[in-house]
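[1] here's a sequence, model it:
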Amino acid sequence: MVISDTHEHCLNGANMPEVDVLHTGDLTNFGELEALKESVKMMGTIEAKFKLVIARNHDISLDAQNRVENMSDDEYSKCHYSALEIMTGQLAEDAGVVYLKEGTHTFSLKNGAKLTVYASPYTRGSMGFQYQINEDRFNDATQVAPGQISIATNHIPEGVDIVMTHGPPHTILDPS
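    As a prediction, the model looks like this:
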């Protein structure tokens, strides 16, 4: 099951079949720590072998490069560290949530197969995890479209089974 934009909405996992879950971001409205905790707990109600999660622009506290208004750099640094602890610490482990930072991740399946996932929270738009409209965050310089500049630090490699991003595929509901 692929979900996104839950924005603090609580899904009732008890009413769902056992499925693998890919959450492609916007767990919260503004990245508040309590909202992240509740979102992780909500994911814990879903019976699944895999619960892979990426952040997105509304999950601001997970973006080290962004900063919440009215917070000093030191306050935001502490908030960011706490947000990462929520997504990667004991609460997430107990809920079966695996938080994926940008890059390629490989998982071993029960049948011995490998699953390779490329994950990125970055998108064009506002708030957290942003890049500019003329930038290509996902392809190396030899693969960018005309007029685009590659800024890829973790480009999508060949052989990936699943790409987890929040934005649409190129030219499909993509205003760029």
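
[2] okay, CA-based contacts and neighbour counts for the rest of this
    Will do.

[3] distance check, the residue nearest the centre of the chain against Asn134.
    By Cα atoms, centre = their mean, the mean C-alpha position of the chain lies nearest to Ile54, the distance being 1.5 Å. For Ile54, the distance to Asn134 equals 23 Å [Cα to Cα, to the nearest Å].

[4] quick one, longest helix in the chain?
    Taking DSSP state H as the criterion, the chain has its longest helix at helix 73-88.

[5] quick one: contacts for the residue nearest to the centre of the chain?
    23-25, 99-101, 119-121, 164-165 (Cα atoms under 8 Å, 6 or more residues apart in numbering).

[6] quick one: the helices in the chain?
    Going by DSSP H, the chain shows helices at 33-44, 73-88, 90-95.

[7] what's the longest one in contact with?
    Around helix 73-88, the neighbours that count as contacts under Cα under 8 Å, 6+ apart are 33, 36-37, 40, 61-64, 67-68, 92, 97-99.

[8] and for comparison, fold this next one:
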Amino acid sequence: MSPTRLLPYQKLISSPTAHVQLEYSLSSILPKPGTHSDWTRFVLLSDTHSRMCDVPDGDVLLHTGDLTQHGTLRELKATMDWLRTLPHKIKIVIAGNHDLVVHREFYEANWEDLYAHRDGAGPESAEEMRNLLKGPAARAAGIVYLENEEHRFRTREGGREWRVYGSPWSPEFDNWAFGYDPDQGRDLVAQFPQTDILLTHGPPHNLLDLTNTKIRAGCSALAARVAELQPRLHVFGHIHEARGAYLHQWPPTGAGDEPRIPWVQHGIQLGVQVDDGEEKWMDSAKEEEELTDGLEIDFGGSEDSDSKREMVDKDLERGTAPGQTTLFVNAANMPSGPNARRIPGGRGKMGGMGFQPIIVDLSS
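    Down below sits the predicted model:
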């Protein structure tokens, strides 16, 4: 079993090739680290659930699903109307499990039983749904909807071509859209091509996927596939309470062991306070044992080390480490879990402090 690394609460992650702003004031957003030609700014959204929030400007907007709350055409229209108003010239979108009307096979088989269905009304139009996602108004606003598809783009003439692949699927639970049997996950993710940016609605297993009930809800097959693909950026959502980011360095080619995805969770979700070089359990010893059942915890460094645990390896920060890096981001905007409870009032709002759109700058 790999050790699970516990992340401290942080607002900023920085390396020679990636810069991440997780929390910020809209009036004092940091500029790109380099010249406009050297860096591309991505603004990440997920799990907006029919609500709107302030969204910083950038080169590219990425939304990884749950555009709606109840999965209706009316909700989808409201969200797409909002996205069209945003200034980003390129907006790449996938659906999520809440977006019932988008998953036509599921919707047409279940529409009469869905709680969002109004008695006396027929099924909502597939043509209207497709028009909202891929019609002339969407295209004019720079919106690209992906459903197990690849898209390539440049943010400026002569600039780098970025490859992005998007899939709305996640392991099934209850009666929701775009769900797959975990045993069939390997066949699904095997279709994912080599890409710079991977968008999935659900997370990989044991990486920013811990629920409020301490279930690690991510997909093991996805975790294995991401380790093979090693994209520059993997964005997902679905598990609101696990929102955050982690920059991982893969071993260099030929290093020996087959690369595996890191196991990473927030310390606060496991009842661990990670501050000033100390790890303190915030609950009783009994609760500690329950919370860490099945987890080997990596507190970073040696057992007697009092150095502060970092989210980025020291060699990576200095720019001396070989090998590819992947930035993993759970971009969920709907508040939930311990991070939401630390907000004044104990809840917060969609896209508000602690759950803002995440700003990612990647070097070209």
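
[9] buried among the contacts of helix 73-88 of the first structure? Make that a PyMOL selection.
    PyMOL command restricting those to the buried ones, with burial defined by 16 or more other Cα atoms under 10 Å:
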select buried, resi 33+36+37+40+61+62+63+67+68+92+97+98+99
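
[10] possible to save the contacts of helix 73-88 of the first structure as JSON lines with distance to Ser176 of the first structure?
    Shown next, in JSON lines, are the contacts of helix 73-88 of the first structure (distance: Cα to Cα, whole Å):
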{"residue": "Leu33", "distance to Ser176 of the first structure": "32"}
{"residue": "Leu36", "distance to Ser176 of the first structure": "30"}
{"residue": "Lys37", "distance to Ser176 of the first structure": "34"}
{"residue": "Val40", "distance to Ser176 of the first structure": "32"}
{"residue": "Ser61", "distance to Ser176 of the first structure": "26"}
{"residue": "Leu62", "distance to Ser176 of the first structure": "25"}
{"residue": "Asp63", "distance to Ser176 of the first structure": "23"}
{"residue": "Ala64", "distance to Ser176 of the first structure": "26"}
{"residue": "Arg67", "distance to Ser176 of the first structure": "26"}
{"residue": "Val68", "distance to Ser176 of the first structure": "27"}
{"residue": "Ala92", "distance to Ser176 of the first structure": "35"}
{"residue": "Val97", "distance to Ser176 of the first structure": "32"}
{"residue": "Val98", "distance to Ser176 of the first structure": "31"}
{"residue": "Tyr99", "distance to Ser176 of the first structure": "28"}
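
[11] nearest to Gly112 of the first structure among the contacts of helix 73-88 of the first structure?
    Val98 (19.5 Å; Cα to Cα).

[12] who's in contact with that closest one?
    Going by Cα under 8 Å, 6+ apart, Val98 of the first structure touches 50-53, 87-88, 92.

[13] what's the match for it in the second structure?
    Here Val98 of the first structure is matched to Val144 in the second structure, going by TM-score structural alignment.

[14] again with Glu135 of the first structure
    Match for Glu135 of the first structure (TM-score structural alignment): Gln184.

[15] okay but Leu146 of the second structure is in contact with Val164, surely?
    No - taking contacts as Cα atoms under 8 Å, Leu146 of the second structure lies outside contact range of Val164: 9.2 Å.

[16] quick one: the match of Glu135 of the first structure from His266 of the second structure, how far?
    Going from Gln184 of the second structure to His266 of the second structure by Cα to Cα gives 28 Å.

[17] do a quick rundown of the strands in the first structure.
    Applying DSSP state E to the first structure gives strands spanning 2-3, 21-23, 51-53, 98-99, 103-108, 114-119, 135-136, 149-150, 162-164.
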